[in-house]
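# coords below, sequence missing:
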């Protein structure tokens, strides 16, 4: 993704997150997200650009940093060294997490940009969720979460989910009301972090089914599910392959899965992509094309390189478990599609 001019004065609340901290912003175009961050996260993105370029395709494009304060000074847009001061007053809405107490923000590609109705699934990786700097009380609290959820058994858990249900939006079932924010107005169901905590290793696939497999079993939706799951599986396998060659430690990093939730828009996008001109060597791909699906690693607030310590098996375990679930769902989608075609 090529960097475009970025106007920090246009920042507004970001509405497409499935999980994350309070205080996430976006610009008017929706092409970038600006989120509170740690120095470690910036250092990780910078090191990827400099020394680990094979990871770059699997991360959102890093566009630099901003310093956000309550000041009303809005100079030029910032890059990684600018330290630009802008205002975030009145532009923050509650998402799913505590706001980081920092003025330092990272500017990243918005992975959901290019989708009309993005269905988003955030998978938090790792059985150990704390880094070595965490205080004993935080370690104990996060260990309790890990033991009580699929984090401990599978090395990942569903941290948040957002799915397009259409308009008018169907009523939320009674057994889901405590997990879905609001009443579903606007066509989306937004699942909170407690939704993923209710699953065990034995039934976590149900959470993925709600995300990607249609209840109606219509042929267009099943075809989309098969294509999306095959793509997701291939991307996660690629991520595993890259990280198996890295000596890193990434506590509480996530895999973000996104696909077009509107089935008609999905079909239309496929046609547009088929007819789009292929860029010549050395040319950037057309940025304004719509998207069908995306898979990215995100959230590197507690990520470091650890030379000599080998691959990050804590995170890799969650990636491999994710791949296994996706493979099972892909097999299921193919069987359901075969049954539909035979009927």
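Structure received. Values in this document were obtained by computation on a predicted structure and should not be read as measured data.
# alpha carbons only for contacts and neighbour counts from here, please
Will do.
# Quick one: list the elements packing against the longest helix seen in the chain.
In the chain, assigned by DSSP state H, the helix with the most residues is helix 313-342. In terms of contacts (3 or more C-alpha pairs under 8 Å, 6 or more residues apart in numbering; DSSP states H and E), helix 313-342 is packed against strand 118-125, helix 150-154, strand 156-164, helix 205-212, helix 219-243.
# could I get these as TSV with mean neighbour count and distance to residue 325?
Output for the helices and strands packed on helix 313-342, formatted as TSV (neighbours: other C-alpha atoms under 10 Å; distance: least, C-alpha to C-alpha, whole Å):
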stretch	mean neighbour count	distance to residue 325
strand 118-125	28	12
helix 150-154	23	10
strand 156-164	27	11
helix 205-212	17	6
helix 219-243	19	9
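# I'd like those written out as JSON lines, with distance to residue 62 added.
JSON lines is the format used below for these (distance: least, C-alpha to C-alpha, whole Å):
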{"stretch": "strand 118-125", "distance to residue 62": "19"}
{"stretch": "helix 150-154", "distance to residue 62": "28"}
{"stretch": "strand 156-164", "distance to residue 62": "23"}
{"stretch": "helix 205-212", "distance to residue 62": "28"}
{"stretch": "helix 219-243", "distance to residue 62": "18"}
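# Out of those, which gets nearest to residue 110?
For those, proximity to residue 110 was assessed by C-alpha to C-alpha; strand 118-125 is nearest, at 11.5 Å.
# Let me know the angle separating that closest one from helix 205-212.
For strand 118-125 against helix 205-212, the angle by axes from the mean of the first three to the mean of the last three C-alpha atoms, to 10 degrees is 150 degrees.
# Please compare the first structure with the one that follows:
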């Protein structure tokens, strides 16, 4: 097997499960796992990774469009941006959503608040960002596992892909969080020969470092 196939096999634990395709109205759709289905009150965040969101073979007009969007957000400065977010508000027993238009307004300073809000489970005074990140099955361990994959793999590069983090907002102890970290959105992933994905990896490391700065 070639490097791209091996790379994809090793990536499998980090992506939603694939359940085949579905034909509707002459259009073929992929059937993917619904990552939020198992949660009662899912806290979710979508974080686009990479300092560059356009792929090498893109048209100049697409590249120019991406550059404008990246410069207007934290993408080109921090190597990541929040695309969407949902948290559970225990006092009102409802899910609060931040849409992509609101997320576009976040800059390098204001992005800290939403990340801190997401990482602090609202349902128990006994749980904190440290529990969510460093506890058993926590976010840090999952980030390190995915980082190791990208340090090794040389068969693919991912442009404009995101990390999706999900956990149970109603958890009252660490074992109830059931935190998941998955890589999503592969429309602009490309196959390469013996080349590390520096753009994704650098953005990923920036995001991880950014989290640790205010959790530790």
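Structure received. Just so you know, these numbers come straight off a predicted model, no measurement behind them.
# Please identify which of the helices and strands packed on helix 313-342 of structure 1 is closest to residue 47 of structure 1.
The closest of these to residue 47 of structure 1 is helix 219-243. By C-alpha to C-alpha, the value is 14.5 Å.
# ok, residues contacting the closest one?
Residues from elsewhere that reach helix 219-243 of structure 1, judged by C-alpha atoms under 8 Å, 6 or more residues apart in numbering: 54-55, 58, 212-214, 257, 259, 263, 266, 293-295, 311-312, 316, 319-320, 322-323, 326-327, 329-330, 333-334, 336-337, 340-341.
# Could you do stretch 73-91 of structure 2 as well?
Outside stretch 73-91 of structure 2, the residues within contact range by C-alpha under 8 Å, 6+ apart are 41-52, 70-71, 94-100, 103-108, 111, 118, 122-123, 169-170, 202-204, 206-207.
# What's the end-to-end length of that stretch?
Start-to-end span of stretch 73-91 of structure 2 (C-alpha to C-alpha, to the nearest Å) is 32 Å.
# wait, residue 158 of structure 2 sits on residue 191?
No: between residue 158 of structure 2 and residue 191 there is no contact under C-alpha atoms under 8 Å: 9.1 Å.
# which residues touch the residue mapped onto residue 39 of structure 2 from structure 1?
By TM-score structural alignment, residue 39 of structure 2 lines up with residue 115 in structure 1. By C-alpha under 8 Å, 6+ apart, residue 115 of structure 1 lies in contact with 259, 260, 290, 291, 292.
# Run those residues past structure 2 and keep the common ones.
Retained in structure 2: 259, 260, out of the contacts of residue 115 of structure 1 (criterion both residues aligned by TM-score structural alignment, their matches' C-alpha atoms under 8 Å).
# among the contacts of residue 115 of structure 1, which are in helices?
Among the contacts of residue 115 of structure 1, no residue falls in helices (DSSP H).
# Report the two of the contacts of residue 115 of structure 1 separated the most.
Longest distance between any two of the contacts of residue 115 of structure 1 is 10.9 Å, between 259 and 290; criterion C-alpha to C-alpha.
# who's more crowded, those two?
Taking neighbours as other C-alpha atoms under 10 Å, residue 259 of structure 1 and residue 290 compare with residue 259 leading, 27 against 19.
# Show the contacting residues for the more buried one.
Residue 259 of structure 1 sits next to 115, 118, 119, 120, 228, 291, 292, 293, 294 when contact means C-alpha under 8 Å, 6+ apart.
# again with residue 197 of structure 1
Counting by C-alpha under 8 Å, 6+ apart, residue 197 of structure 1 touches 148, 149, 150, 157, 158, 159.
# Using TSV, lay out the residues you listed together with distance to residue 50 of structure 1.
Formatted as TSV, the contacts of residue 197 of structure 1 follow (distance: C-alpha to C-alpha, whole Å):
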residue	distance to residue 50 of structure 1
148	39
149	36
150	35
157	31
158	31
159	30
